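Participant: Need the 3D shape of this:
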Amino acid sequence: MTELVQRDSAVLVHFTLKLEDGSTAESTRANGKPALFRLGDGSLSAALEQELVGRKVGDQHAFTLAPEDAFGGISPDLIQYFSRRDFIDAGEPEVGAIMLFSGMGGSEMPGVIREISGDSITVDFNHPLAGQRIKFDIEVLEIDPALEAGDADPVS
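Facilitator: The predicted structure follows:
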């Protein structure tokens, strides 16, 4: 086991993400299941990785990241408009509902129903936390853990 988090480390952490209004957006502590991240694999922003590098087991670290360093800004290109007929098989959508849509190559993408106006339905494919400053509270539990399958939920 490595003593400090490196640029290519796997890190088992507990984290809490809070919005500027103080509300909790997500927390691994709530369900008691830590998250496993692999630095350098592209799943975390460079700014978030930088906050983890050099930490050791037991470290607790709180920091805030701007939208572009956390979950990105809101991209107008990821807001799409559909016809009500596109939802015939899925049933009547509701504003705020998260639905899965088939993307290119058969992959599925979650989208949030933002507006329903007559025959037009607005769907937002931005990350739900895009455009927000996020306060992170991270506790490093293990560095390069030797985990058995099922010990932690990987975060992608």
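Participant: contacts and neighbour counts: CA atoms only from here.
Facilitator: OK.
Participant: Distance across stretch 13-29, terminal residue to terminal residue?
Facilitator: 10 Å (C-alpha to C-alpha, to the nearest Å).
Participant: Which positions within that stretch qualify as buried?
Facilitator: By 16 or more other C-alpha atoms under 10 Å, the buried positions in stretch 13-29 come out as 13, 14, 15, 16, 17, 18, 19, 27, 28.
Participant: Out of those, name the ones that lie in helices.
Facilitator: Among the buried residues of stretch 13-29, the members found in helices (DSSP state H) are residue 28.
Participant: The structure of the following sequence is requested for comparison with the preceding one:
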Amino acid sequence: MVKRIPAGTTVSVHYIGTLDNGRIFDSTPDDEPLVFTLGCGEIFPALEAEIAGMEAGEVRNLVIPSAQAYGPRLDANILKLDRSSFPEGREIRVGQKLVIEFGGNNARTMMVTEVTEGAVTLDGNHPLAGLDLTFAVKLHGIH
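Facilitator: Just a heads-up that it's a prediction; the model follows:
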């Protein structure tokens, strides 16, 4: 039986995060592991649970389904706004990130996905929403 690392313990890990197509979306530098405290919500709970079952020096490939990572892509997070909603003369281009303010001091960063003469389409989904994530993880240390 594997002994679990208790919540409140600080650990350090090296990882490479990849998508199903093999594209790397994130990684730690070779000389700088990610240091975090278990149980503090600093990483995905599903990834944290897997790391808590590892031993120092152990290496694992961990697949985190989209529902346990950034969730599904939601149509509700896509907005199409009239071009007149933006200041005249402001350059808006596909791929640009805009901070959009909603009522109640609520603001979100959204990605411009389409620009036409009359409208701008914005996507508020996280870029990795709807994607399963694979992490090659080495538990560097338990502190």
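Participant: Tell me the one of the buried residues of stretch 13-29 of the first structure nearest residue 74 of the first structure?
Facilitator: Taking C-alpha to C-alpha as the measure, residue 74 of the first structure sits nearest to residue 19 out of the buried residues of stretch 13-29 of the first structure, at 15.6 Å.
Participant: how about residue 25 of the first structure, what does it touch?
Facilitator: For residue 25 of the first structure, the contact set (C-alpha atoms under 8 Å, 6 or more residues apart in numbering) comprises 16, 17, 18, 19.
Participant: Mean deviation, the longest helix anywhere in the first structure versus the second structure?
Facilitator: Longest helix in the first structure, counting residues (DSSP H): helix 46-52. Compared with the second structure after the fit, helix 46-52 of the first structure shows a mean deviation of 1.6 Å (mean C-alpha distance after the TM-score superposition for the first structure).
Participant: Just after that helix, pick out the following helix or strand.
Facilitator: strand 60-65 (DSSP states H and E).
Participant: compared with the second structure, how much does that following strand deviate?
Facilitator: Strand 60-65 of the first structure, aligned to the second structure and superposed, deviates on average by 1.5 Å (mean C-alpha distance after the TM-score superposition for the first structure).
Participant: Contacts for that strand, please.
Facilitator: With contacts defined as C-alpha under 8 Å, 6+ apart, strand 60-65 of the first structure is touched by 47, 48, 133, 134, 135, 136, 137, 138, 139, 140.
Participant: From residue 53 of the first structure, how far off is residue 38 of the first structure?
Facilitator: 12 Å.
Participant: Mutual contacts of these two, please.
Facilitator: In contact with both residue 38 of the first structure and residue 53: no residue, using C-alpha under 8 Å, 6+ apart.
Participant: Which one of those two is surrounded by more residues?
Facilitator: residue 38 (20 against 15; other C-alpha atoms under 10 Å).
Participant: hey, where'd the helices end up in the first structure?
Facilitator: Going by DSSP H, the first structure shows helices at 28-31, 46-52.
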